[in-house]
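> For reference, the sequence and a predicted model appear below.
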Amino acid sequence: MPDSDSHPDLPKKSGPAGGWGSMRGINAVRATSHPDPAALETLRRQNKPGGFMCSSCAWPKPANYHPFEFCENGAKATLWESTRDRCRPEFWNDHTVEDLKSWTDHELEMTGRLTHPLRFDHDTGRYVAVSWEEAFQGIGAALADLPRDDVVFYSSGHAGLEASYLWALMARLYGNNNLPQSSNMCHETTSVGLKKVIGSSVGTVLWEDLEKTDCYFFFGQNPGTNSPRFLHPLKEAKDRGAKIVTFNPVKEQGLVSFVDPQNPIDMATGRETVISDQYHQLKGGTDIAAILGMCKAVVEADDAAIAAGKPAVIDWAFLEEHATGYREFIEQARAADWGAITGECGLTEGALRDAAQVYMEAERVIGVYGMGLTQHAHGSDNIGMLVNFLLLRGNIGREGAGCCPVRGHSNVQGQRTVGIAEKTKLVPFDKLRALFDFEPPEKDGTHIVDAAQGLLEGRIRATLCLGGNLLRALPERDRLEGAWAGQDVTVMISTKLNRTHLFPGKTAYILPCLSRSEKDEQATGNQYISVEDSFSMIHGSQGKQKPASDYLKSEMAIVAGLGQAITPEHPKRPWRAWTRDYALVRDLIEQTYPDDFRDFNGRLNTPGGFWRGNAAHRRVWNTESGRAEFTRPGKLNALSFDPEEGRFTLLTMRSNDQFNTTIYGYSDRFRGIEGTRDVLLMNESDMARQGLSHGDRVALVGDSGDGVERRLGGLEVIRFNLPEGTVGSYYPECNVLVPLDLHDGLSKTPGSKAVPVRIEKTPA
C-alpha cells in the first residue's frame, strides 16, 4: 500500500529498461496477485501461434518468436487476471458501495476475480448474486421501453473480434449506432486524422519494415512502459547501425537504454544498449512547432542543394506523383520564424537542425507515436505534421518506412475493423441488411465525449459496457460520478471490481466474464477468439487455464445472452448457435468484410498473424483527393491558450505499475517514484518561481476558463527533469482536471496530455 509519509528521497535513481529490473517488477506483482500456478504455463504460450494473445498492448506477435514472447507489462496483466483471490457474493455481506468509495483503484482490484453475476439492491446498498437468466431478463425488461437514442453500448479494447462484431450488431438491432469505444479517448485522433491525410485509419508499417529501417523518429510514445516488446526491434536496429531520434517532454527510460532479458550475456553483465541517439525534451503540447522546425530545416537544405546544383533533398518526384498541398506547406515552412518555433517548443534551432540532419541522411524512416501526440486539443494537427514530415522524403508506402502509431490496448484497433463505430459511413449496411434481415438505423451514434455530456445533461439513460472502467477513464470524473448513478440502467461486463461499479444506476448489473487466458468451453469445444494488432495482423487466441469460477461466461456468451434478451427473435439471428461455435461468427465477419477477412477460419492461426491489408502501404491514397494530403497548421502549440505567469501545462502519465486504469502497485521505477501516486513532477526553476520546495504539498486547479471548478489536492511536489512550464502527474487520478470540451476538433479525443492548470500550495 502507498506510504502516507513524505518522500524526500524521491525520485530514486532508475536503471535501464528490461534486465533484472523487469524481473523484479514481474515478481513484485506475482507476490501480491497470488496467481494460479497455471499462469506460468500461460506465459510460456503467450503471444505464440496457437496460444494466448496478451490482453495488454497491441504490439505485433512475430512469426519467429522468442522463447519468452511477453514483456513486463504483459506478464503483469496475465498474473493479475490469474489471481487465486476471489470476490464472491459473500464479500457484499460486509461492504456497501458507499463504504467502497473510499478505497483506491488498487484496493478494489485486490479483492480478486468476480465469480457470480450481480444485481444492485438499492434497499441495502449492496450487490446480490443472481442467475444468468435473471440478469439477462432483467436487463432486457429495463431496456425495452427506453428511447433508443438514450442508450449507449460502450466497449473497451479487450473483447475479441467475434464478441465485438455481435456487440455492434446487437446495438443496431436494438435501434442505434451509439457505439463509442476506448479509442475515443486515446487513438481516435489516428483513426480520423490519419484517414484524412493518407486515407488509412491505421499505421502503414509491417514487421518486415522494422527490420529494414535506417531510422526511427519517436513522438510521445514510451515503449519501456507501454509496449516493452518494441524494445527488441529497437535494440536490433541499433545493433545494425540505425539511428533513433526522440521527442518527449519526459526522459523515458525505455528510450534511453535497454538490457535485453532474452540475452544471457546482457543479463549477466548488465550490458546496456543506448536507444536514442538524440533525445529532445520539448515543452508539453508543442510537437507542431518542433516538427515544423525540422521541416523548415529540410526545406532550407533542399533550397541550398538546388541552388548549388546538387541533388535535391526533398523527394520531388514522389510529391508530384502522390501528394497534394505540398507546395503551400513548403512555402509555410520556408517562411516560418525560427524564433517563434524555438520559443514555443523550448528547443534550440541547432537541436532541431541536428534532428533534421539525421532524417535527411536516412534512406528509410519510420515515424512512431503514441498518445503523447494524439491526446491534445489539436491532436489532428500533430498527426498531420508528422505525416508532412514523412512525406517530404517519400517515407510512407515503401520498404522500411512509414507511419507507426502504437496502440495501447490489445484489440482496440480490431473492434473498429468489425463494426464498432458510431459513424454510419464506416459500416457496410448493405451487407448487414442481407445477412440479418433488418434495416440498420441511419443516424450517426454518439462519441464518448458526447455521451458523457449527455450524461451530465440527463439525456443518456442507460450505458452497457463491454469491459473497461469507463467512469474512471473519462474526463470530468467528479461531475460524472453523480450523473452516472442517475441512469435508469447500467450494465458492466467485468473480470474484477472497479470504481465504475460503485455508482450503480436504478437498475444495475455486473456480469463477470472469463479472462482471455481461461478455457472457453462451448458445445463444440474450447473456442478460439481473434484479435488485431497495431500492424493490422489478425491472430487467433485460445485460453487453457481453468476458469476462476464455474459461474463465469465468456464475453461472446454474455453478448449473445444480452442480444437474445433485448432484440427481436429472428431465424437469421441464432444467438445460441453463435455461442456454441465461434467459427460461425467468423464466417459472418468474412461475409461482412470480405476484403479484410478472406478465408478467416482457414488463416486464423497463421504464425505471425494474417494481414488484412492497407492501401496506403501500397501508395494507394483513399483520401478525398486521391493523393496524400499535406496540411498547414494554424498554430504551433496544441493548447488553446497563451502561456502566462503561474499557468502550467499538465502532462498526465501512466506508471510502470499500471495498465490503463488498472493499478498493479505503487512502483514507477523508471521515473524513480516509489510508494505513492500522489505526486506532482516539476522543474526546479518552476518550483523556485512558485515559491515551492521539494516535498511541499500542493493542489492542482483546472484553469480552462469555463467557470467550472476542478481541483486535485494532496499532491507532493517532486523535483523532476521536465521542461519549464510543463508539470506531470498520474492518470486516471488527474482526469478530474480534464474538461470535456478540451478535445481535438476533428476526433474529439480528450486533450489529456496538455491540460491547463495552476498550482496552489497547501498550508502546512
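Yes, it's here. Numbering: from 1, shown residues only.
> make it CA atoms for all contacts and neighbour counts henceforth
Noted.
> buried residues in the helix or strand where Asp266 lies?
In this assignment (DSSP states H and E), Asp266 forms part of helix 264-269. Neighbour counts over helix 264-269 (16 or more other Cα atoms under 10 Å) mark 266-267 as buried.
> now the end-to-end length of stretch 99-116.
21 Å (Cα to Cα, to the nearest Å).
> Comparison target, given below:
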Amino acid sequence: MAHQPQRKAVHKPYSGPAGGWGSVKALASILTQQEVAILGSEILWKQNKPGGFMCVSCSWAKPADPHMFEFCENGAKATAWEITPKKTDPAFFASHTVSELRTWSDHALEDNGRLTHPMRYDAALDKYVQVSWDEAYAAIGAELKALDPNSVVFYTSGRASLEASYMYQLFGRMYGTNNFPDSSNMCHESTSVALPEVIGVPVGTVLLEDYDKADCIFFFGQNTTTNSPRMLHPLQGAAKRGVPIVVFNPIRERGLERFTNPQNPVEMVASGSTRIATEYHQVTPGGDIAAITGICKALIEQDDAARRSGRPRVIDAAFVAEHTHGFEDFAAFCRDQPWGDLEAVSGLPETEMRAAADTYAKAKAVIANYGMGMTQHVHGVEACKMVVNLLLLRGNIGRPGAGISPVRGHSNVQGQRTVGIAEKTKLVPLDRLKELYGFEPPREDGLSTVDACEGILAGEVRGFVGLGGNFLRAVPDHSRMEPAWARMRLSVQIATKLNRSHLFPGAVTYLLPCNGRIEIDRQATGPQAVSMEDSTTCIHGSRGQRDPISEHVRSEPAIVAGIAKATLAPNPKIDWDAWVGDYGLVRDAIERTWPDQFKDFNKRLFQPGGFPRPLGARERVWNTPTGKANFTVPDSLLNRTAPEPDVYQLVTLRADGQFNTTVYSLDDRFRGVYGGRDVVLMNAADMARLGLAEGDMVRLSTVAPDGIARELGGLQAIPFGIPEGAIAGYYPECNVLIPLGHYAKGSKVPAAKSVPVRIARDAIPLAAE
C-alpha cells in the first residue's frame, strides 16, 4: 500500500450516544478496511465465549452467561485488525527502506498487514531481509551469551498469554536477570504499589457479579467508552435499576453519559439511549485527591454531627474499629482541610463534593472504579490510596456489591504479573523457582520501564527483547529515546504487525512474527489453548479459530523456547520442546509454582466466566504490616506539579479509533475529530485569552526542570469541553512532550495525564486534506 500523509482534521461535534448505529457503522468500516468479508466475520460470534477466543483488546471481565454479541466496537476492531488477510511480507520489505518507513504514520504501518516471515535488519541495505528461524535463534542466542545479563531487558506487552509469560520470565531468570518491565509500568503500577500497602493485595477486589448487587457506583479518571466498552453492559443494567453512578473526570466521556445497546432492537429502532451518570463532576486534571478529600470531609462532618446528636453513625464504626488502622489521623486531616483549598485544587464547588458525599452515604454497597486518569499523575499512588480511604469509611471492601475496581487496560497485562513478569523480586517466588528448576535466580531487583529507558539513554542497556508491544512508541521522551535505541547492540522484536519500535534498529536486530491469539496454534499434541487473567482476577481459556496468516509464523511459546534453547545450557528439569508441544504442561508448572492461586488449573481452564484467584481482601483478611486495612494521609492535595502562570496541563488521550498505540483509524467519533490526530483540545475561554480561533496552528513546549527542549508543533486548536487551564492531545504522538523524569512518586508511572506545557502559535501548518 502507498503511504498516506496525515491529513488536516475536521471538527464536527458528535451528539449521539455511545454504542448505537455509530458502533454498527464503525464495525462495518473496520471489516471493510481490513478486507474481512462480512460473511466471514462469524468469528465475532466466538469472541469472549466459552470455548472461543478471548478478546485481544481490553481486559474487562467475561460473563459466565454471555450476550449474543459478547464484543464491543473496539474489540471487533482488534479482531479485524488481527485476522486481516493483508500481509507485510519479504517482498514488502524488499521494496521499502527502514528510513522511508519512518515517514509512515502509526496507522499506515500496522494497516499494511500481518508479518509473515522472520527478518533481520541489514544496515548496508537499510532494509529488513528474510532469514530462517534457526539462523535467527542461533544469532540471538550468541548475542545474548556475549552480553552481561544485567544489560539486557526482557519487555512484555499486555497481550502475551500466561503460558508464554511464564516461560519468558523463567528463561530470563535462568539467563541471569530480573529486568522484566512490562506495560503495567506505564499505566497501573501506581495501583500495584498503593493497594498492597493499604489492603494487602495488588489488584481490585470486585467480581463482575458485584455490579448486579451494587447500589452505587463511582468512577474516577476512567474512560469506559474507548478503554473497556463492554463494561457499559453492567453499567446500563445498574442505571436501569436506578443505581446512582457518580463520575469524576476532566472530560465528559460519552460512554459515561449515554449508551444505546446495539443488542437491543427496541433501543436501536427507536434511537433511544440510557443515561449512565447521575452526577458528572468535571474535576481538573490532578484534582482528584482534593475531590475525594472533600467527599470524605463531608462524610466525617456528617458523622461528627450524628454522634453529637445521638443519631445513627454515617461512618461504619464497627468496620472501622475491627478492620482498619489510622482512621483518626485521616479524619483529622480531612477536618483540617479548608473548603476553599479543596475547591481551588479540585476545580469543583463545595456543593458538588457534598452532593457526592450525600449519594455515597445513602448507599449500602459501593463500587469505586478508576483508570489511568488517577494513576498517571505525580501523586498517582496517593490518589489510589484515597479511593481506598473513601471505601473504608463505610466498609465498602469485602462485601457483596462493593469494592475497589482498577480498570486495567490490555487483555492479559494483570495476568503477566501473576505469573512472574515483574522487576521487583518480592513479587516473584524465587525460592520456589530454584526448587523446581535447580538454578539460582538473581536476587536483585531489575529495571522498570523508566529505569530501562534511563539505561538505554546512558548506554548501560545493551540488549532488548520485546514480547509484543510497541515499547519505543509507548514510552515518554521520543526525541531522546529514538536515537538512543540505535546505540544498543541487540534488539529482538516478537510481533504480529510492523510498528514504529521496529524502525529504530540496534546493531543486531531481528523481527520475529508470531501467531495472533485468534489463530489456531497447532503443536505436537494438536491445537493448543492459552489463558489470561481479566481485570477482576478471573482466569480464562482461549482457543484460536482461524488458520495462521503464514506457515512461517510461530507461537509466542515456541519463539521463547527457541531463543532459550539457543542461549541456555540444557537443564534436565526443563524440557522446552515438551512444553511447546503441550501447553497443559506449562499450566501444570504454573500450578506447581503458585498452588494456592492456580489449583486445578487445567481442569478449570474453560470454566464459564473464568475462575477467580483467591484474594484475602475479598474475605476481609488484610495481608498488610498492621494486619488491617490502612487509612493513609496523602502527601499532597494536588495530584500533579504545582501550577505556574501561562502553563497548561496537557492530558494525553486515546481516540475512539485506537487501542493503546494501535491506531485503527484517524477518526475520534465521540470527540468529533475526523481524519487527523494532530490536534489539541482546548477550553474556549483559554483559546479566546490566547487569541486563538478554531483551526489555528499551535506549538506546545514542555516546562521541565531539566532544561531539555521538548516541542510538538503543527497542532490544530479545537474548542472542547475541558476545564480551563487544561488541554488534551493524543497518545502516543504527545509522548514526545513527556520528560522521562516526569512520573508518579513511588511507582514511576509516566505522569501523562498532567504534563506542564506552554502554548505558542505555529507557522507550520498540517498538510491540507
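Structure received. Every value quoted in this text rests on a predicted model; they were computed, and no experiment measured them.
> hmm, back to that, and the helix or strand just after the helix holding Asp266 of the first structure against the second structure, how far off on average?
Using DSSP H and E, the helix or strand that directly follows helix 264-269 of the first structure along the chain is strand 273-274. The superposed strand 273-274 of the first structure is, by mean Cα distance after the TM-score superposition for the first structure, a mean 0.3 Å from where its aligned residues fall in the second structure.
> Mind giving me the packing neighbours of strand 273-274 of the first structure?
Applying 3 or more Cα pairs under 8 Å, 6 or more residues apart in numbering; DSSP states H and E, one finds that strand 273-274 of the first structure makes contact with helix 231-239, strand 257-259.
> For the longest one, buried residues please.
Of the residues in helix 231-239 of the first structure, those with enough neighbours to count as buried (16+ other Cα under 10 Å) are 231-232, 234-235, 237-238.
> if we look at that helix, which residues are touching it?
210-211, 213-214, 223-224, 243-244, 254, 258, 260, 273-275 (Cα atoms under 8 Å, 6 or more residues apart in numbering).
> ok, now the shortest one?
The set of residues that contact strand 257-259 of the first structure without belonging to it, under Cα under 8 Å, 6+ apart, is 16-19, 231, 235, 266-267, 270-276.
> 6 Å instead, please
The contact list for strand 257-259 of the first structure, computed with Cα atoms under 6 Å, 6 or more residues apart in numbering, reads 16-19, 272-275.
> mean distance, whichever strand or helix holds Thr652 of the first structure to its aligned residues in the second structure?
Using DSSP H and E, Thr652 of the first structure maps to strand 648-653. After superposition onto the second structure, strand 648-653 of the first structure sits on average 0.4 Å from its aligned residues (mean Cα distance after the TM-score superposition for the first structure).
> again, but for stretch 350-359 of the first structure
Looks like 0.7 Å for stretch 350-359 of the first structure (mean Cα distance after the TM-score superposition for the first structure).
> Flag every buried residue along that stretch.
Applying 16+ other Cα under 10 Å to stretch 350-359 of the first structure flags 351-356, 358-359 as buried.
> Run a quick neighbour tally on Glu569 of the first structure.
12 (other Cα atoms under 10 Å).
> Next up, the contacts around it.
Applying Cα under 6 Å, 6+ apart, no residues qualify as near Glu569 of the first structure.
> In terms of helices and strands, where is it?
Here Glu569 of the first structure is assigned to no helix or strand, by DSSP H and E.
> do Ala168 of the first structure as well
Using DSSP H and E, Ala168 of the first structure falls in helix 161-174.
> how much does that helix stray from the second structure?
Using mean Cα distance after the TM-score superposition for the first structure, the mean distance for helix 161-174 of the first structure is 0.3 Å.
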